[in-house]
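In: just need the structure, nothing else, for what follows:
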Amino acid sequence: MTEKIYVGNKWTESTETLKEINPHDENVVAEVFVANKEITQLALNKAVTHWKKTKENGNIVYQRIELLHQIARNIRAKKGKLSELVSKENGRPITLTRNDVDRAVSIFENTADLGKTSLDGKLLRGDVYSAPKGNENRMIFLSGEPVGPVLAITPFNAPIVQMAFKIAPAILTGCPVIVKPSPFTSSSTLEIGKILQESGIDDDMISILPGGIPVVDQVLESYAVRVVTFTGSSAVGKDISRKSASTLKRVVLELGGADPMLVAEDANVEVAASTAAAGRFSAAGQACNTTKRIFVHKFVAKEFSEHLLENVKKMRVGNPLDEKTAIGPVITENALNSLLSLVSHSTEIGGTLLTGGRRMDGKGYYMYPTVLEDRKHFLLDKDIEIFGPILPIYEFDDYSDAINNINSSKYGLQASVFTEDIKRGVKLGRRIETGAVIINESDRLRWDAYPFGGVKDSGLGREGILETIKNYLDTKLYSILIS
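Out: Below is the predicted model:
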């Protein structure tokens, strides 16, 4: 049965559909209707309708807090169905998609809890300033008020988590949302739409529009939408930013990365190697914040490579629904071929293939986890985000050279530093141009409530529950003459 489009608590059809292909066996997972121009305009109209009602009737926060808790309960109740569907859609191992559902539940619950303190206004003293005259007779306060309709564009690699990050704060603040999911994971996103409806979401508040560029472009042209939040590639993020400029939308971009791991000569090499293997190759390396480049000091380079290969060889590649699978397929045939071409090019110009570098036999878009030794530095283009199970190792003997090589990338999402000397780790971290530096742990770390995002081509603004609440609020000043 073809999945219908969710538009403001109603379900509708169009004349066009898209098919989701399971990257494990290349069979059709689901077929969904694609939003056309009329349906997109309907979603915009509903968002505006909800927005006007919110402004006229007020934003009763305790009701939204209870709604968030109800959504969390209903997502938890469908954990099995949701996690299996996502694994079929994008090839992410079932152990990870179960964690994703748990995390989505936590995001809704934490947003509800933070709603009790994060929406407070602020009383200001006017009488500390002599101008304008009469400040001693005024009461001045600031109020954070919902900014208006939001366009949320979600990626394929963690669709439920990313949707939760973008819509939970919107529900709390009273901002209606149009969600444009990845065409590879629209079905699971629509399942969340069903849960929203079951949970009692306000009419007109949320719409989910499967489709492509035409849907996004139409929404971006509308003055009604005031915020765009996007997770995906840097190229698409820049295009969205350009198109949003004409209507002065607030834009939050969580983009790609080429996250480095720096391993000092005094590091716990076994821990660093196991962390690199798990962080890079789980989910077939399809994550924005995951180690994509290793810089290891020459004194421990051989030992590190040996431990890394030991860990990689223990990781099972296969069916994402198998409980023992660590590495599933990449998302498409084209993605797989691009990754194989990168490996081929690297070895042709001097890189050493330590393991992997080839496609698995049989159906599915599977690639063996690949480790490359690159003594020439950047045989793999530092400005290309490698979205797959490939990990290059670079050896260094001078820290300044290593930092310069790290910072020469146009990306700057997260980084990790492994050293037993914490003082050195912090000093190195200050020199690395990224949005976060994780010392002695994986750069896969992300705290749901805290700021997350990158610098340079890795993003604009920050996500995380508290930051997203701020992104969805405008500061309004009220002045009351009291005498």
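In: hey, let's count contacts and neighbours off CA atoms from now on
Out: Fine.
In: how about residue 276: what's its closest non-neighbour residue?
Out: residue 291 (6.5 Å; C-alpha to C-alpha, 6 or more residues apart in numbering).
In: what about the one you found, how many neighbours?
Out: 30 (other C-alpha atoms under 10 Å).
In: can you check residue 299 too?
Out: 14.
In: and it, which of the three is it?
Out: Look at residue 299: counting by DSSP: H, G, I helix; E, B strand; the rest coil, its state is coil.
In: so it is in contact with residue 265, correct?
Out: Yes. At 5.9 Å, residue 299 counts as touching residue 265 under the criterion of C-alpha atoms under 8 Å.
In: are we agreed that residue 385 is in a strand?
Out: No. Counting by three-state DSSP, residue 385 falls outside a strand, being coil.
In: residues in contact with it?
Out: Listed by C-alpha atoms under 8 Å, 6 or more residues apart in numbering, the contact set of residue 385 reads 256, 257, 258.
In: now do the contacts for residue 449.
Out: Here residue 449 is in contact with 110, 464, 465, 466, 467 (C-alpha under 8 Å, 6+ apart).
In: ranking by neighbours, what's the top pick from those?
Out: Neighbour-wise, those (other C-alpha under 10 Å) top out at residue 465, 26 neighbours.
In: does the residue nearest to it when sequence neighbours are not counted belong to a helix, a strand or coil?
Out: In this structure, residue 465 finds its nearest non-sequential neighbour in residue 449, 4.6 Å apart by C-alpha to C-alpha, 6+ apart. For residue 449, the secondary structure call by three-state DSSP comes out as coil.
In: Proceed likewise with the subsequent sequence, for comparison:
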Amino acid sequence: MDVVNPATGETVETYETDSSAEVEAKLDRATDAFETWRDRPLREREELLARAGEVLRENKHEYAETMTEEMGKPISQSIGEVEKCAWVCDHYAEHASAYLEPDGHPSPPGTRVKTVYDPLGPVLAVMPWNFPLWQVFRFAAPYLVAGNVGLLKHASNVPGSALAIEEVFREAGFPEGVFQTLLIPSSAVEDVLVDHRVRAATLTGSGPAGRAVASTAGDNLKKTVLELGGSDPFVVLDDADIEAAVETGTWARNLNGGQSCIAAKRFIVHTDVYDAFVDRFVSEVEALVVGDPTDEDTDVGPQARAGLMTELHEQVEASVEAGATVLTGGEPLDGDGAFYPPTVLADVPEGCPADTEETFGPVASVYEVDDEAAAIEKANDTEFGLGASVWTEDRHRGEAIARRIDAGCVYVNELVKSDPRVPFGGIKESGYGRELSEPGIKEFVNRKTVWVN
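Out: Just a heads-up that it's a prediction; the model follows:
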């Protein structure tokens, strides 16, 4: 696995993939580790997870630099990502006991009936490159503290980040085999997934990858959670605070170089405020600093790989050919590295790539609608259903509209985000299952009924 710095195009590190024998050994270690880890008192597992949070904070600059070098995330955002990973460790270290408390049920006199939550075993996680640490800790913190063990198949362009995560758990004192990284290509995932030692799988990634994992897991009757793509609407109504909507919308579209499933992608704006919003939005987008991701003043770094930038530009070109208007950006930047400028498209025709596909980079599509009903219709006019954002000064109106938008989460006067305290996940082509909060920790447990006479 060659690590290519997307800011320079230079190969900075090469990692050897695991051999078949090494994968076999790791699967055996996971199985052995589970037998003792599952019986470890929950309070001890919580304490180890809290220690993992401390390790993350102690080494946050080192881990942040690894992410930035591997996939181009601006260093300030990389540091923030490490801190968020520590937060999710803190959250489950504090709340896992409450989340996993057995639930009692009505029963005949003299009997006790309850549901207990037992771990399943080794869980395979197939994770993407865009948030190299956060995507992993989002599953690892709840699943490990619940008593499962983890096997990580990370994206091939971030092996250093994958090994850094393994290091975090090792330094925190987790027993050998409780969390392991598999340095394998995507072509080897199916063999691992069908192995009898693997009991469940979670994937964050593309629709085709999700379908492949779900199909294989289904054939083998294994539980899955899928978090797939998104084309999130950002709805700006006629009574919205335009300044706040512009400021947040600019960040919501361009955070992490626009490479986020829950980034705002389709800006649906009421005609009464359309011109004011678009003028300010374009100005804010043009003010973003694009450049060296190791510079703390940089807002937008390179795309994670040159090929990804090429695909993004092809989507823009096809949309323009179909009739879309480029208000700013729209062309790769000259020089080394995979730099694509923050871009705004207006007059986006129905059916073009910027309208129907997920643009996984800093490209915003802006639409003008006549009323609230049209805004809701356009928001739901997508195969995806991950997140949505609604902007209005009337909170009751915002909540009512949120209930009518087909998405796993809707935020009113806020950008869409994942937060350890609330469930996260999508519907339709954006996947199924939930991560985080109490539902997240209970996805991969055996909800066992225990009846005692």
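In: just give the TM-score of the two.
Out: Scored against TM-score structural alignment, normalised by the length of the second structure, the superposed chains reach a TM-score of 0.96; 453 aligned residues with a C-alpha RMSD of 1.5 Å.
In: picking up where we left off before, the residue nearest to residue 276 of the first structure matches what in the second structure?
Out: By TM-score structural alignment, residue 291 of the first structure lines up with residue 264 in the second structure.
In: what of residue 390 of the first structure?
Out: Matched by TM-score structural alignment, residue 390 of the first structure corresponds to residue 363 in the second structure.
In: residues in contact with that match?
Out: 253, 258, 265, 342, 343, 344, 345.
In: 7 Å instead, please
Out: 342, 343, 344 (C-alpha atoms under 7 Å, 6 or more residues apart in numbering).
In: what's the local residue count around the aligned residue in the first structure for the first one?
Out: The alignment partner of residue 342 of the second structure in the first structure, by TM-score structural alignment, is residue 369. One way to gauge burial is a neighbour count; for residue 369 of the first structure, by other C-alpha under 10 Å, it gives 27.
In: what residues are up against residue 369 of the first structure?
Out: Each residue near residue 369 of the first structure by C-alpha under 7 Å, 6+ apart is listed here: 281, 356, 389, 390.
In: with residue 228 of the first structure instead?
Out: Contacts of residue 228 of the first structure (C-alpha under 7 Å, 6+ apart): 150, 151, 152, 249, 250, 251, 252.
In: ok, and the most crowded of the residues you listed?
Out: That'd be residue 150 among the contacts of residue 228 of the first structure, by other C-alpha under 10 Å, with 28 neighbours.
In: and that one? What does it align with in the second structure?
Out: Residue 150 of the first structure maps onto residue 123 in the second structure, by TM-score structural alignment.
In: quick revisit: counterpart of the residue nearest to residue 465 of the first structure in the second structure?
Out: For residue 449 of the first structure, the aligned position in the second structure is residue 421, judged by TM-score structural alignment.
In: what distance do you get for that match to residue 96 of the second structure?
Out: Per C-alpha to C-alpha, to the nearest Å, residue 421 of the second structure is found 12 Å from residue 96 of the second structure.
In: any idea how far residue 217 of the first structure lies from residue 44 of the first structure?
Out: Counting by C-alpha to C-alpha, the gap from residue 217 of the first structure to residue 44 of the first structure is 12 Å.
In: okay, those two: which has more neighbours?
Out: Between residue 217 of the first structure and residue 44, counted using other C-alpha under 10 Å, the more crowded position is residue 44 (26 against 13).
In: pretty sure the more buried one is in a helix, no?
Out: Yes. Per three-state DSSP, residue 44 of the first structure lies within a helix segment.
In: was I right to think the match of residue 291 of the first structure contacts residue 235?
Out: No. Counting by C-alpha atoms under 7 Å, residue 264 of the second structure sits too far from residue 235 to count as a contact (9.6 Å).
In: circling back: the match of residue 150 of the first structure: which element?
Out: Element membership for residue 123 of the second structure (DSSP states H and E) is strand 122-126.
In: show me the helices in the stretch 251-400 of the second structure, by range?
Out: Here the stretch 251-400 of the second structure has its helices, by DSSP state H, counting those that start in this stretch, at 271-286, 306-322, 353-356, 372-379, 395-404.
In: and the equivalent of residue 321 of the first structure over in the second structure, how many neighbours?
Out: Using TM-score structural alignment, the partner of residue 321 of the first structure in the second structure is residue 294. Residues lying near residue 294 of the second structure (other C-alpha under 10 Å) number 19.
In: quick one: the nearest residue to residue 294 of the second structure once chain neighbours are set aside from residue 377 of the second structure, how far?
Out: Excluding the flanking residues, the one nearest residue 294 of the second structure by C-alpha to C-alpha, 6+ apart is residue 75, at 5.2 Å. As for residue 75 of the second structure, its distance to residue 377 of the second structure is 38 Å (criterion: C-alpha to C-alpha).
In: higher neighbour count, the two?
Out: residue 75 (25 against 13).
In: just checking, that one touches residue 297?
Out: No. With contact defined as C-alpha under 7 Å, residue 75 of the second structure does not reach residue 297; the gap is 9.1 Å.
In: closest to residue 378 of the first structure among the contacts of residue 369 of the first structure?
Out: residue 390 (13.3 Å; C-alpha to C-alpha).
In: please tabulate the contacts of residue 449 of the first structure in JSON lines, including the columns secondary structure and distance to residue 88 of the first structure.
Out: Listed next are the contacts of residue 449 of the first structure as JSON lines, based on DSSP: H, G, I helix; E, B strand; the rest coil; distance: C-alpha to C-alpha, whole Å:
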{"residue": "110", "secondary structure": "helix", "distance to residue 88 of the first structure": "28"}
{"residue": "464", "secondary structure": "coil", "distance to residue 88 of the first structure": "27"}
{"residue": "465", "secondary structure": "helix", "distance to residue 88 of the first structure": "28"}
{"residue": "466", "secondary structure": "helix", "distance to residue 88 of the first structure": "32"}
{"residue": "467", "secondary structure": "helix", "distance to residue 88 of the first structure": "32"}
